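> I'll drop the sequence and a predicted model, then ask my questions.
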Amino acid sequence: MSRHDRSSGKNSKPSGNRGNRSSGKSYSGRQGGGQKKKSYARGNAPIKKNMEKSPLSNSEGIRLNKYIANSGVCSRRDADMYIAAGNVTVNGKTITEMGYRVKLEDDVRFDGRRLNPEKPEYILLNKPAGFFVTGNPEKGGRTVMDLVSKATSAKVSPVGKLDNQAKGLLLFTNDGTLAKKLAKPKNGIRQIYQVNLDKSLSNEDLEKIQGGVYIEGSKVAITSISFIEDKPHNEVGIELYSIKEHIVTRIFKSLGYEVESLDRVVFGGLTKRDLPRGRYRNLTEQEVINLGMH
């Protein structure tokens, strides 16, 4: 029983609270019961009005300040201040209304930078052959999303592509800023591939590739290329920064070679160490920072 409940009975002793020592009638009059009720109603009126102005119901979206807080920019309280100051836009429109609601697919920006209301996720997969990276062009074909479906509930996407029969490292994330940065051709990212060719690579062609190969009129710079130690000369390692689609296959095809198997063993500073084929792991905080520096 609460303190107020104990003091409401006829035989209860005064509690020492000035209002409670008086009768119920005195309590109402002394505290300005009518005024208090009027003030209470007046205080709620703006909230109701704002809720009516909000474009989305609870089932259709979340409050803008929560969306911003979930993105990791700041707390909800600070988000309200930034909203009022005009720092936030939704689908290109500056929003200053408190209680405004948004959908997850809306384009919400803070000082021009698009926000993601989900916790950023970074997952590295060692892709086996036989999995499509995008789409499912063949009936019954499997995609890499099948392999990472249990890794997170967030909506992650692969960064870059690997052919269906290609193997090796593939990064998934819902961090659109990082994904976009890694996908910019001018940035590039360090990649090392182990390549099996349909025939031995001649020393002459190896030197040609080392000097850079022109693909569709554009020169592709090669960091290094070499035969794999103690392996036949149809097995080579190649390092480059280009993120053009099918670039390794196209390089060798331009010189008359077919790629029989392709394995990406390094992506940025990430390697396959302790990551068996078909398995995935989350990146460490330092690995994420390192990727962002590319």
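Structure's in. What do you need?
> make it CA atoms for all contacts and neighbour counts henceforth
Fine.
> enumerate every residue touching the residue nearest in space to the middle of the chain.
Taking CA atoms, centre = their mean, the centroid of the chain lies closest to N174, which sits 2.1 Å from it. Counting by CA atoms under 8 Å, 6 or more residues apart in numbering, N174 touches 116, 118, 120-122, 154-157.
> regarding this protein, what is its longest strand?
Identified as the longest strand of the chain according to DSSP state E is strand 259-267.
> for it, packing partners?
Under the contact definition 3 or more CA pairs under 8 Å, 6 or more residues apart in numbering; DSSP states H and E, strand 259-267 sits against strand 167-173, strand 191-197, helix 247-253.
> cutoff 6 Å now
In terms of contacts (3 or more CA pairs under 6 Å, 6 or more residues apart in numbering; DSSP states H and E), strand 259-267 is packed against strand 167-173, strand 191-197.
> in terms of helices and strands, where is Y67?
Assigned by DSSP states H and E, Y67 falls within helix 64-70.
> another structure for you, compare them:
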Amino acid sequence: MERLQKVIAHAGIASRRKAEELILQGKVTVNGEVVKQLGTKVGPNDVVEVNGIKVEKEAPVYFLFYKPKGVVTTVKDDKNRKTVLDFFPEVTERIYPVGRLDYDTSGILLMTNDGEFANLLTHPKYEIEKTYIAKVKGIPTREHLKQLQKGIRLDDGLTAPAKAKFLSANKRKNTAIIELTIHEGRNRQVRRMFEKIGYPVMKLKRERYAFLDLTGLNAGEWRPLTPHEVKQLIVLAKNGGNRR
């Protein structure tokens, strides 16, 4: 017997938190009866439906995707822009992105149909590190990098301490390459942090996600995560991330 929201999450329909919302909204039935109790447990012979559609249990799958710039991190887009799912035509499972990368940002993005796994990696309290390489207009001073490290006051509050590393500069073009590591996932956070200190981002790439990198992949390509990598990510999240 498993909790109802866990069954829905494992089927790839929604994250566990979203599944709980669907239950509370009366959109889930078990054996034809509406169930609104979050503690409800179901067995393998119970028929679970969400919005009238039967839940079919899928085997969990996990992918590491090198998202190109100019691709939307959604399952579908009302403006008919290219989405991350367009790169997985042969995958039959109902996968979706773990977290987000904005339209103009490239780099590592995880894809899965495991709602619990996605929730674990995106919940702020688990503090999974993400490392970005940013090309910025202007050449930040050491003092500005210290501001990034201490936290930047944005419209939605103070950012958590980050790791900032100066990589290179082009004085002729007045640009710099900065490595920034954060463990939050606010909307366009890295871009907003640099804008706040006066160095707008010209180009942005997520280079690492925890211990994972893009080795062996070109933009638009993906590979399955190994079972060991999946276990490592789960352990890492439950242990509070990989910050030192």
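Alright, I've got the coordinates. The shown structure was predicted, so the numbers you read here are calculated from the model rather than taken from an experiment.
> re the thing from before, so the longest strand of the first structure aligns onto which residues of the second structure?
Mapped onto the second structure using TM-score structural alignment, strand 259-267 of the first structure covers residues 201-209.
> list the contacts of that stretch.
105-108, 130-136, 191 (CA atoms under 6 Å, 6 or more residues apart in numbering).
> before we move on, the earlier item: can you tell me which of the helices and strands packed on strand 259-267 of the first structure is most buried?
Of all those, strand 167-173 carries the top mean neighbour count, a mean of 23, counting by mean count of other CA atoms under 10 Å.
> report how many residues lie close to the alignment partner in the first structure of H123 of the second structure.
In the first structure, H123 of the second structure lines up with K184, judged by TM-score structural alignment. K184 of the first structure sits with 13 neighbouring residues when counted by other CA atoms under 10 Å.
> cool, G72 of the first structure as well?
Residues lying near G72 of the first structure (other CA under 10 Å) number 14.
> circling back: from G24 of the first structure, how far off is the residue nearest to the centre of the first structure?
The gap separating N174 of the first structure from G24 of the first structure is 60 Å, by CA to CA, to the nearest Å.
> hmm, who's touching the lengthiest helix in the second structure?
Counting by DSSP state H, the longest helix found in the second structure is helix 227-238. Outside helix 227-238 of the second structure, the residues that touch it by CA under 6 Å, 6+ apart are Y126.
> related to what we said a few turns ago, not counting sequence-adjacent ones, nearest residue to the residue nearest to the centre of the first structure?
Excluding the flanking residues, the one nearest N174 of the first structure by CA to CA, 6 or more residues apart in numbering is V156, at 4.4 Å.
> how about K150 of the second structure?
Among residues not flanking K150 of the second structure along the chain, P161 sits closest, at 4.8 Å (CA to CA, 6+ apart).
> trace that neighbour over to the first structure, please.
Looks like P161 of the second structure aligns to I222 there (TM-score structural alignment).
> my guess is that match contacts L240. True?
Yes: counting by CA atoms under 6 Å, I222 of the first structure does reach L240; the two are 4.9 Å apart.
> out of the two, which sits in the busier spot?
A count of neighbours by other CA under 10 Å puts L240 above the other of I222 of the first structure and L240, at 19 against 16.
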